[in-house]
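Coordinates for the following, if possible.
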Amino acid sequence: MNDLFGKVDEYIQDLVGQEDSALKAAAHSVEENGIPPIAVSVNQGKFLHVLALAVGARRILEVGTLAGYSTIWMARALPSDGKLITLEYDPKHAEVARKNIANAGLSDKVEVRVGKAIDSLPNLEKENLGPFDMIFIDADKPPYKEYYEWAIKLSRPGTLIIADNVIREGKVLDPNSDDDMVQGVRRFNQAMAENSSTIGTIIQNVGAKAHDGMAIMVVK
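Presented below is the predicted three-dimensional model:
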């Protein structure tokens, strides 16, 4: 079945993926620089691009840059005066991401900030850089609930919030899991379900990235 999911992903990618040389270079830079291969897939990147276009995003916040692959997909949906701020903990990852973003011709639209996201998010509020029109959370899982709470603070009514990797190949079904990433997304999923500030759902996805899911929310 996993082979089938992968083949369907390839079919979709060949049909509408539109991965150009800059995106391919960003994808290759992950392996070349020893970065964990945990970026979104081609089809997920295109999905984020479409979502950004759908909400007419002018300001986007990304929590978790990695090598900048998803960053490029989203930034390309911005208008000429749009802005994307992306937060990355690892300085090496941030350096690779900046090179990939520059290679895609997007340095004027994208700002990469280095440091713990949980420390950077309050600074965005202090600098009055919100509200953002779209926020993508794809970073370390244990503080996902806190990232979600900060996302709401940096939003406006109608802001779209997306959180990746919230199903963990079904491991979220185990309340006694000793995996801190599973427990982190379980905390987030429960918080999303109970928080009246947003309305959202979780979509399971399968394909090149195996079995996982994305939470998609709109701020009320």
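
Please make it C-alpha for all contacts and neighbour counts, starting now.
Fine.

Give the burial count for residue 105, as a bare number.
14 (other Cα atoms under 10 Å).

isn't there a strand covering it?
No: counting by DSSP: H, G, I helix; E, B strand; the rest coil, residue 105 is not part of a strand but coil.

Longest helix in the chain, please.
Determined from DSSP state H, the single longest helix within the chain is helix 180-194.

What ranges does this structure have for its helices?
Under DSSP H, the chain gives helices at 2-12, 21-32, 42-54, 69-75, 91-103, 117-126, 144-153, 180-194.

Residue 202: which of those helices is closest?
Comparing those by their distance to residue 202 (Cα to Cα), the top pick is helix 180-194, with 8.6 Å.

can you give me how far the closest one is from the chain middle?
16 Å (Cα atoms, centre = their mean, to the nearest Å).

Stretch 15-33 now?
With Cα atoms, centre = their mean, you get 16 Å for stretch 15-33.

With stretch 58-75 instead?
With Cα atoms, centre = their mean, you get 7 Å for stretch 58-75.

what about residue 81, how many residues close to it?
Neighbour tally, residue 81, other Cα under 10 Å: 9.

And it, how far from residue 106?
Using Cα to Cα, to the nearest Å, residue 81 is found at 12 Å from residue 106.

cool, residue 53 as well?
Applying Cα to Cα to residue 53 and residue 106 gives a distance of 17 Å.

Tell me the spacing between the residue nearest to residue 112 when sequence neighbours are not counted and residue 93.
Take residue 112 and drop its neighbours on the chain: the residue closest to it by Cα to Cα, 6 or more residues apart in numbering is residue 86, 5.0 Å away. Distance of residue 86 to residue 93, computed by Cα to Cα: 12 Å.

Before we compare anything, build this one as well:
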Amino acid sequence: MTNLNVWNNVDEYFMEKLIPADTELEAVLQANKAAGIPEIDVSPTQGKLLYLLAKIKGAKNILEIGTLGGYSSIWMARALPNEGKVYTLEIDPEYASVARENIKRAGCEHKVEIIVGKALDTLPILKKAGQLFDLIFIDADKPNNPHYLKWALELANSGAVIIADNVVRNGAVVDEKSEDERVQGVRQFIDLLQEESRIESTAIQTVGNKGYDGFVLAVVK
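Model (predicted):
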């Protein structure tokens, strides 16, 4: 049996045992596929991890950089109190439209605000508005991860949790000579974490039905 088969089987086992079937979230994935949105959402086990981290933190305001079809947005919104809010940034207006319908179908529209445009254009608007966040999830274009981290620090409450997805790049993150700008973006992001005295961080390698990758988990002092 290949590693991928093992990872898939283990993921299926944990999902069956720990993550009950959810017709709303399944409908989100189906709608995304029908709309031609790339199938690169977090997995159900990873979505549940985001949900639990938001619960553990007691988050009230969450920033997500990279909405896609709203799958992870819904996971995090479900962890919030009634007055909580997820602000999620999406560059593609068509993806944002699909996400808006998905979020409405899941009954989370009062907890999620989708902001359309380049994140590096919309993040300063949030800063100007004085918005601060308890949890920040970075899951967008990897070359800009260093910029997103700098903005995350600008927008983070003391004690905020910062999570970044897709940091292992199937192991390519260790290749300092990689010509893949996504790999180099992640490597620069990791270098900033190493140098940044305001953050305590670690990285976790992940396997499962999304393949081999990983998360960065960090806390702002």
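
anything in contact with each of residue 86 and residue 93 of structure 1?
residue 65 (Cα atoms under 8 Å, 6 or more residues apart in numbering).

just the helices of structure 1: most buried one?
Ranked by mean neighbour count, the helices of structure 1 are led by helix 69-75 with a mean of 26 (mean count of other Cα atoms under 10 Å).

What is the mean deviation of it from its aligned residues in structure 2?
Overlaying structure 2 shows helix 69-75 of structure 1 at a mean distance of 0.2 Å from the equivalent residues (mean Cα distance after the TM-score superposition for structure 1).

If you count contacts, what does that helix end up packed against?
helix 21-32, helix 42-54, strand 59-63, strand 83-88, helix 91-103 (3 or more Cα pairs under 8 Å, 6 or more residues apart in numbering; DSSP states H and E).

start and end residues in structure 2 for the longest helix of structure 1, please.
Mapped onto structure 2 using TM-score structural alignment, helix 180-194 of structure 1 spans residues 181-195.

cool, stretch 75-92 of structure 1 as well?
Going by TM-score structural alignment: stretch 75-92 of structure 1 matches residues 77-94.

just stretch 110-118 of structure 1 next, same as before
Here stretch 110-118 of structure 1 aligns to structure 2 at residues 112-120, judged by TM-score structural alignment.

and that stretch, which residues are buried?
112, 113, 114, 115, 116, 119 (16 or more other Cα atoms under 10 Å).

and what of stretch 125-142 of structure 1?
130-142.

Kindly report the same for stretch 73-92 of structure 2.
73-80, 84-91.

Which residue in structure 2 aligns with residue 9 of structure 1?
In structure 2, residue 9 of structure 1 lands on residue 11 (TM-score structural alignment).

ok, and the closest non-adjacent residue to its match?
The nearest residue in space to residue 11 of structure 2 (Cα to Cα, 6+ apart) is residue 208, at 5.5 Å.

gap between that neighbour and residue 137 of structure 2?
As judged by Cα to Cα, residue 208 of structure 2 and residue 137 of structure 2 stand 20 Å apart.

Ok, residue 27 of structure 2 next?
Residue 27 of structure 2 is 23 Å from residue 137 of structure 2, by Cα to Cα.

Next: residue 53 of structure 2.
Distance from residue 53 of structure 2 to residue 137 of structure 2, by Cα to Cα: 11 Å.

same thing with residue 161 of structure 2?
Counting by Cα to Cα, the gap from residue 161 of structure 2 to residue 137 of structure 2 is 8 Å.

can you check residue 57 of structure 2 too?
Going from residue 57 of structure 2 to residue 137 of structure 2 by Cα to Cα gives 13 Å.

next one: residue 110 of structure 2
Residue 110 of structure 2 is 19 Å from residue 137 of structure 2, by Cα to Cα.

want to try TSV for the helices of structure 1, with distance to residue 201 of structure 1 as columns?
Output for the helices of structure 1, formatted as TSV (distance: least, Cα to Cα, whole Å):
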stretch	distance to residue 201 of structure 1
helix 2-12	22
helix 21-32	29
helix 42-54	15
helix 69-75	21
helix 91-103	30
helix 117-126	24
helix 144-153	14
helix 180-194	8
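
And the ones you listed: which comes nearest residue 220 of structure 1?
Among the helices of structure 1, helix 144-153 sits nearest to residue 220 of structure 1 (Cα to Cα), with 9.7 Å.

now the angle between helix 180-194 and that closest one, please.
If you take axes from the mean of the first three to the mean of the last three Cα atoms, to 10 degrees, helix 144-153 of structure 1 sits at 40 degrees to helix 180-194.

roughly how far is helix 144-153 of structure 1 from the heart of the chain?
13 Å.
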